[in-house]
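Q: Could you look at this predicted model? Sequence included:
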Amino acid sequence: MITTSAASLVTRMRLKRELSKTAFAQLVGVPASTITRIESGIVDPTYSMLQKIASGAGFTLSGTLSDVGSDAPYAAAVERIQNASSVERRRLVKKLAQTAILAPVTKRPGVRIFSLDRPIGDFVRYLEQRGANPTVSSLEAVADDIASTRSFTPVVYVERPEDLDDLTPMSPTARSSVIVLPITENVRKFTRWVNGTAMLAPEWGMLDALASPGRQTDVARTFLPQLAARVTMTREAGAAA
């Protein structure tokens, strides 16, 4: 049960994310004026609106404000991008780094990290042979290609990570690693097939790359302008067709 006022709750969400009202509004997908009016007590939002704001900011609504720990903010962000106009799409893609911090890949439910002793393409084919139904994310999904490993730490979703007991867990001596996460309904919603491989939408792949540990985040940031230009051209091409 929520006992604090909506104004106080929304303000706490925003301050925990260390964002201005404008940046916070962009993150959760509502007008900045709405956040301002809620925080000032001028508007008393409905419960569904509070849920939308909390979900977009990566929180659950309860007696205390707690991180969701799920991919719900990712799904909301990708859906906003795919439904936006060309100009708005470019701006939203450049803001993906803000969304990525809401769901670090290593803190998601069911995550497992394994040593990667083969090219990512070979690893994905092995998972397919195992019947794990892998879905590729991170920079490989951004590039639509698993012929070469672009990510320092690739991210792959499978049906049941807990069943992959034959893989070697990550260790300090391993040369590289792969992050394996369970497939969720949100992942299924944004999965597409590229040259016979199940991949997440490029925007989601970018989010996972930005939310990965180590140098992966810095590398992903350098690709943001390219992705912004790409999704804008894709939208314009689709409109022309």
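A: Cool, the structure landed. Because the structure is predicted, anything quoted here is derived from the model rather than measured.

Q: Please make it C-alpha for all contacts and neighbour counts, starting now.
A: Noted.

Q: For the top strand by length along the chain, which helices and strands make contact with it?
A: Secondary structure assigned by DSSP state E gives strand 177-182 as the longest strand of the chain. Under the contact criterion of 3 or more CA pairs under 8 Å, 6 or more residues apart in numbering; DSSP states H and E, strand 177-182 touches strand 112-115, strand 155-158.

Q: For that strand, give me every contacting residue.
A: Strand 177-182 is contacted from outside by 105-106, 108-117, 152-161, 170, using CA atoms under 8 Å, 6 or more residues apart in numbering.

Q: immediately after that strand, which helix or strand?
A: helix 185-189 (DSSP states H and E).

Q: The structure to be compared is supplied as follows:
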Amino acid sequence: MDAATIVKRIRATDGLSRADLARLADVSASTVGRIESGKLDPTWSTLQKMLEATGMVLAGKTVVSAGDATAVSSARAILEGKLDAASPRWRRSWARAGWTTAAMTPESVLGLAVLAGNAAKFSRRSRQPLYVELPDQRQWQDLPRALAAAGVDYAISGLVATTPDRATAPASSPIIYVTNPRRVVEQLGLVETAPLRGTMLVSPVAGEMEGVETEGGLRFVSRVQAMLDAFASGGRQPEKAEAVALTWPAREDVPA
């Protein structure tokens, strides 16, 4: 895959303009444009800066997520106004893009959420998720209730966990954090399903269960974590999460 294609795919994945990618990677916009037009054959270090700034890696003949969960934990810290809790790597890159200020625009929130989610795709993490359901499960809430009854610590995430009525809202593919998904499958006799067909069980690796909130007898991650996890998920969750990101400052003020 040539350099022009690599850069175009990086931009297309995250919906970045040439200027956006240039700021994130600390290169000039003209450099990005010249690479894409085939007028510049960049050094590997230049390409690596663009890949690292967006959390992407080369895999065969394509560009894919690095599966770096610190991208989401850092984005959560930024949106919660806890700048010092963000990874310095991401903080520096996002500061150049203007994504670390308290006065973030809806478009900035969306840009940050899309990039963080794509950099931290669950399917690309070393601890890949399991998709499961209870035997004879009728609604998605049955599974977290069974976890609680079995004494398993858990937290629900994904698009459903961003909604005001999240304990009763319908969901097609919720995400549930548990420490050891495989052990939980054996303990509860869960049935494994095809990806995106059941509930995703995934191990927390970057503080995802910090600040768990209980509503309607169910345990949820914070709404900002849930939004970012929706972008890191598959199916239609990222597409639907855009509306949540674009209204984020109006729903919950971003602290200074």
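A: It's in. Just so you know, these numbers come straight off a predicted model, no measurement behind them.

Q: now what about the TM-score between them?
A: Their TM-score after superposition, calculated using TM-score structural alignment, normalised by the length of structure 1, is reported as 0.66; 212 aligned residues with a CA RMSD of 4.0 Å.

Q: hey, which of the helices and strands packed on strand 177-182 of structure 1 is tucked in deepest?
A: Comparing those by mean neighbour count (mean count of other CA atoms under 10 Å), strand 155-158 ranks first with a mean of 25.

Q: if we can go back for a sec, and for the longest strand of structure 1, what span of structure 2 is it aligned with?
A: Structural correspondence for strand 177-182 of structure 1: residues 198-203 of structure 2, per TM-score structural alignment.

Q: How about stretch 203-213 of structure 1?
A: Counting by TM-score structural alignment, stretch 203-213 of structure 1 pairs with residues 224-234 of structure 2.

Q: and the gap between Ser222 of structure 2 and Lys121 of structure 2?
A: Taking CA to CA, to the nearest Å as the measure, Ser222 of structure 2 falls 19 Å from Lys121 of structure 2.

Q: Would you tell me what the next helix or strand after the helix or strand hosting Ser48 of structure 1 is?
A: Element membership of Ser48 of structure 1 [criterion: DSSP H and E] is helix 47-56. Where DSSP H and E defines the elements, the next helix or strand beyond helix 47-56 of structure 1 is strand 59-60.

Q: circling back: tabulate the helices and strands packed on strand 177-182 of structure 1 in CSV, adding columns for distance to Gly56 of structure 1.
A: Converted to CSV, those look like this (distance: least, CA to CA, whole Å):
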stretch, distance to Gly56 of structure 1
strand 112-115, 25
strand 155-158, 22
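
Q: tell me which residues of stretch 212-220 of structure 1 are tucked away?
A: For stretch 212-220 of structure 1, the neighbour count (16 or more other CA atoms under 10 Å) marks Ser212, Gln216, Thr217, Val219, Ala220 as buried.

Q: Actually, stretch 17-30 of structure 1.
A: Of the residues in stretch 17-30 of structure 1, Arg17, Lys21, Ala23, Phe24, Ala25, Gln26, Leu27, Val28, Gly29, Val30 count as buried by neighbour count, 16+ other CA under 10 Å.

Q: likewise stretch 23-32 of structure 2?
A: Across stretch 23-32 of structure 2, burial judged by 16+ other CA under 10 Å covers Arg23, Leu24, Ala25, Asp26, Ala29, Thr31, Val32.

Q: Then stretch 119-139 of structure 2?
A: For stretch 119-139 of structure 2, burial by neighbour count (16+ other CA under 10 Å) applies to 119-125, 128-134.
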